[in-house]
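**Q** Predicted model and sequence below, questions to follow.
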Amino acid sequence: TNLFTVKGAIFPNETNVRFFGNIPYAEPPIGKLRFRPPVSVKPRNETVNGTWFGPSCIQYNSGAKTVYSEYLTGFLLSPGQETSEDCLTLNVWAPAGSKEGDKLPVMIWIHGGGFTSGGAASPYKYGDRIVRDQGFIVVALNYRLNIFGFPKAAALDGHDMNPGLLDQRKAIEWVYENIHAFGGDAAKMTLFGQSAGSMSVDAYTYAYPFDPLVRGFIAQSGTVGTSSYTFDPTGSNFTYIASQLGCNTTSTHDEVFSCMQSKPATDIISIYNTYNATLTGNPLSFGPTADGETIFSNYTARQQRGLFAQLPTIYSSNDAEGSSLLSFTPNGPPGGQPAIDAFTKGFGTCSTANGALARRKFNVPVWRVRYFGEWPNLNPFDWLGAYHSADIPMIFGTSDLRGADTEVERETRFQG
């Protein structure tokens, strides 16, 4: 790359795919860089060991059982995957014979996880089979999560409120400047993501309407209309955790912020996890918030004015988004199918329609997809239907992790 050498490896079980992991795209966000926008990685006179994934970003875990934690663990981080505050890395899968000058298309993946958990090292989302079958280059990035990526601290005074989203932009800039070294073409980059990653993709189109760096977008199950961005206006969640760590919350906002930057990251996340696992009232919550830079409070007005990157866009949603996102029981969510349908309408159907209609108004090439796939090796319960995330294994070609694909399943993946 332009900054350092990366030592990769042939990806397991894919002799024609090279993997370059653990590539830093920003300086470690620790100490005085905690809760702050990412800083571009400096050149290093060293070789990065990129033979496997680096640590994922620190995870929030309330301990609540979900269909994913109990039956669909392939959507979560790989077993034993390390986590760390020093996590701003990305991973590249490329054809084994690719070289500078090949100018291959590039797919940049943003993972989901509710902006609180997740990472690139997730088995259903490994990019090797897309590379094997399509000849693209796939990039998957980590970004800061929960309080580390979305601190909502009063000291920030409404600016740079979403370091996790700024991480994503920094990673995309790194890919734009360096992907040529892997055989990729910076002029053929597509940004795609699912769930929180999909919301990130959609938000990115509004944050960088005139300088998107990429040439198209795919938003799978999530848009800017999926969530509210105005919670906790006083930053009380951040202040509460600071108080539990011994920071003097009667001090100035800047002093509280500086104190929190000095505390062990493991202590911060432990208080967050423990409080929400034992609460009887409102949970602590950290996620994207409107700052007028990366997230806005007036998306409807921006849609009406065409203030988004006017590039080819695919919006997709699944037929039963709510089945795996509502409260989990082996017999299905309380409220049954009506509850699933109501959630799906609000979460997926209407928000994707609004985004697509806004683009259609300005003659932007746009497509809507509704996924109905139900496969034996992906559905532990019949009532799940085409649940939230069910499309991921079909896109990444990883649907056989829990059992062999059916012939129809294999054929379906290559239709389009």
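**A** Perfect, thanks for sending it.

**Q** all contacts plus neighbour counts: C-alpha atoms, from now on.
**A** OK.

**Q** Number of residues surrounding Gly112?
**A** By other Cα atoms under 10 Å, 25 other residues sit near Gly112.

**Q** Tell me if I'm right that it and Phe192 touch.
**A** No: counting by Cα atoms under 8 Å, Gly112 stays clear of Phe192, with 10.8 Å between them.

**Q** which residues do the two both contact?
**A** Common contacts of Gly112 and Phe192 (Cα atoms under 8 Å, 6 or more residues apart in numbering): Ser198.

**Q** So which residues of the stretch 301-416 of the chain form helices?
**A** 322-325, 336-344, 350-361, 392-396, 407-413 (DSSP state H, counting those that start in this stretch).

**Q** and those helices, which is most packed in?
**A** helix 322-325 (a mean of 23; mean count of other Cα atoms under 10 Å).

**Q** roughly how far is that helix from the heart of the chain?
**A** Distance, stretch centre to chain centre, for helix 322-325: 18 Å (Cα atoms, centre = their mean, to the nearest Å).

**Q** From the contact counts, what lies against the biggest helix by length in the chain?
**A** The longest helix of the chain (DSSP state H) is helix 163-178. In terms of contacts (3 or more Cα pairs under 8 Å, 6 or more residues apart in numbering; DSSP states H and E), helix 163-178 is packed against helix 146-149, strand 184-194.

**Q** another one to put next to it:
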Amino acid sequence: MYPKKWKSAVVAAVAAAGLAGNVVASPTSTSTSPAPVTLTQGVVHGTSTMLADTTVNKYLGIPYAHATRFEKAISVGASGADIDATQWGDKCPQTNTGSAAMLDGEVDDSEDCLFVNVYAPETAASVGNKTVLVWIYGGGLQTGNSGRAEYDGSSFAANQDIILVSFNYRLNVFGFSNSPAIAAEDTNVGFWDQRLALEWIYANIGAFGGNRDSIVLMGESSGAASVDRLVVNPPNVPIHGAIMQSGQASVSASADHTGVQKWTELATAVKCSNDDAAAELSCMQAVNATVLQQTVEQLSLNFFPVNDNITQSGTPLVDAIKEGGKGAHIPLMVGTNAYEGSLFVAPYLQSAIDASGNVNTSMLATTIESFGILPDAISGVVKPFLDSLLLISPSHLLMSLSTIVTSLIFKCPAKEVAHAHLYASDMPVYRYLYSATFDNTQQGHLIPALDITNIGAYHSAEIPIVFGTYSVYDSVSPSTEDQKALSRVMQTHWADFAKNPSNPGFEEWNRVSHSHTHDMACFGCDAAPAGIKSMSEWEIDGDCLLFDTLLKADKPLFK
């Protein structure tokens, strides 16, 4: 179990991952409107945008469900009403427990937040049968929303001729209350939101020109972990492939089992504590949402899901193998960034700078030891280890610690998940490494006081490249030609996988094999800074021989 300050910092880093709200611009829309789409729930009126001389129809903020606080949502009913789908809907209430201000301020908070967005090629409705790629955002299950410029699906629609769909789901205490008055199978309402959204997509995507029998899931960070859960415990909707970027929900070095304790602490703070659990729940449902948010932040509480064996399994990796693959037998793409951990380590390093401008390794060592991961036998060597790294440079210290975090929380678990899926399903598994860095996306994550001018391919750095939304950083510095070229390459590979997960036709990207040889791809590696090169798992997984011993099939640390 990790202490609050670690969880808060992780959540803060996750919330910051790829958000950089001060540099994200809203998508540019044209004045034209696409033909309305008639659904059972009403007539949807969208907007359109031009991208590379191609028109994309966007239907934003379509309600898919309504919910009472802490309870499972209910699908929207039939209506002949007009639905304004010209802008993103409100995001679900966010709880930011690790930084002073929320970074994703593009849309407002509201408990009326269960909306879906559809980005479709102009000809999709008339031609039909388009592949449907469904995006699930990350944010540590505490923050995040689908209404972000970086998540705009227009490039996928314009350049890859597919439909991209995204949606909001409830988060933090609003999505995973852990109230003792609620049965375990009804507690993870944020995950039930996801399943309800998928049911909406399956029922309605045909009206937008999508093929409901060609739905592929894609998520990053906790969004990837959500995809993993949906693979292990499939929804009532056929899924034909899954893409997991920098996240999984199968193995972890530690777990959080303190949900009820946190609920009680929150209830006490807002004067709802009651020996009668039902009365306590009723009181909590009546508390002003902003008061709940502020109190959660003041107490540094992070709320995570429970193991209900419906939306989240207690031992998913073990179950997938022992039960002969209880999950969906579908093709999988899974990958990590070269320095995922730098986004999480950098704030600790910055906070350890003393008055003289040097890194206080004693302070840093105390913080690391408090995480509770390290065996007691080696806790005494942490400071000498940090000192040895710092002797070279602060940058070397940052990148070395980042490598450890990357391996323990991202890379080695990704390897385990890839091979477990291969064992269980014998379906194609494609694994990748993202290694590119660009000046405009690095800004905001650097530590000038320590002369750290590059933190590597950090957690979430690939998102604007995959989505083709790198231009949101042009206000920092112009996108480079390598950046644009790499985006075309990666997005095309993602789309090719979505269109035919079993046989995407990759030329330089072989399937994962148990031989660990020539069985993965690197995007943005030195040998191909604007493209892809084939590589072997054994080239990068050597340290997993150590870190795998720290992993267990339990609740994931990285939600």
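**A** In hand now; what should we look at? Just so you know, these numbers come straight off a predicted model, no measurement behind them.

**Q** Could you get me the TM-score between them?
**A** Overlay of the two chains. TM-score (TM-score structural alignment, normalised by the length of structure 1): 0.89; 393 aligned residues with a Cα RMSD of 2.1 Å.

**Q** that older thread, possible to save the helices and strands packed on helix 163-178 of structure 1 as CSV with mean neighbour count and distance to Arg302 of structure 1?
**A** Listed next are these as CSV, based on neighbours: other Cα atoms under 10 Å; distance: least, Cα to Cα, whole Å:
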stretch, mean neighbour count, distance to Arg302 of structure 1
helix 146-149, 26, 25
strand 184-194, 22, 21
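
**Q** Among the ones you listed, which comes closest to Thr352 of structure 1?
**A** strand 184-194 (12.8 Å; Cα to Cα).

**Q** That closest one maps to which residues in structure 2?
**A** Across structure 2, the stretch matching strand 184-194 of structure 1 (TM-score structural alignment) is residues 210-220.

**Q** now the helices and strands packed on helix 163-178 of structure 1 in a markdown table, with distance to Val364 of structure 1?
**A** Conversion of those to a markdown table gives the following (distance: least, Cα to Cα, whole Å):
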| stretch | distance to Val364 of structure 1 |
| --- | --- |
| helix 146-149 | 32 |
| strand 184-194 | 16 |
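
**Q** Among those, which comes closest to Arg132 of structure 1?
**A** Of all these, the one in closest proximity to Arg132 of structure 1, counting by Cα to Cα, is strand 184-194 (15.0 Å).

**Q** Give me the mean deviation of the closest one from structure 2.
**A** Here the mean offset of strand 184-194 of structure 1 against structure 2 after fitting is 0.6 Å, by mean Cα distance after the TM-score superposition for structure 1.

**Q** angle of that strand against helix 163-178?
**A** Angle of strand 184-194 of structure 1 versus helix 163-178, following axes from the mean of the first three to the mean of the last three Cα atoms, to 10 degrees, is 160 degrees.

**Q** Check which helices and strands the helix or strand following strand 184-194 of structure 1 sits against.
**A** Next helix or strand after strand 184-194 of structure 1 toward the C-terminus (DSSP states H and E): helix 196-207. Contacts defined by 3+ Cα pairs under 8 Å, 6+ apart place helix 196-207 of structure 1 against strand 104-110, strand 184-194, strand 216-220.

**Q** re the thing from before, right, and the helices of the stretch 301-416 of structure 1 - which one's nearest Ala9 of structure 1?
**A** Shortest distance between Ala9 of structure 1 and the helices of the stretch 301-416 of structure 1, using Cα to Cα, is found for helix 392-396: 19.8 Å.

**Q** which SS state does the nearest residue to His159 of structure 1 once chain neighbours are set aside fall under?
**A** Leaving aside its chain neighbours, His159 of structure 1 sits nearest to Asp291 (5.8 Å; criterion: Cα to Cα, 6 or more residues apart in numbering). Classification of Asp291 of structure 1 by DSSP: H, G, I helix; E, B strand; the rest coil places it in coil.

**Q** what do you get for the one 3 residues further on?
**A** Thr294 of structure 1 falls in the coil class when you classify it by three-state DSSP.

**Q** what's the neighbour count on it?
**A** Thr294 of structure 1 is flanked by 24 other residues according to other Cα under 10 Å.

**Q** ok, it touching Tyr204?
**A** Yes: with contact defined as Cα under 8 Å, Thr294 of structure 1 reaches Tyr204; the gap is 7.2 Å.

**Q** Including distance to Leu166 of structure 1, could the helices and strands packed on helix 196-207 of structure 1 go into CSV?
**A** Listed next are these as CSV, based on distance: least, Cα to Cα, whole Å:
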stretch, distance to Leu166 of structure 1
strand 104-110, 13
strand 184-194, 15
strand 216-220, 18
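
**Q** roughly how far apart are Glu185 of structure 2 and Asp109 of structure 2?
**A** Applying Cα to Cα, to the nearest Å, the value for Glu185 of structure 2 to Asp109 of structure 2 is 27 Å.

**Q** Not counting residues beside it along the chain, what's closest to Thr40 of structure 2?
**A** Nearest non-adjacent residue to Thr40 of structure 2 (Cα to Cα, 6+ apart): Ala78, at 5.1 Å.

**Q** Enumerate every residue touching the aligned partner of the one you found in structure 1.
**A** Here Ala78 of structure 2 is matched to Pro43 in structure 1, going by TM-score structural alignment. Listed by Cα under 8 Å, 6+ apart, the contact set of Pro43 of structure 1 reads Asn2, Leu3, Phe4.
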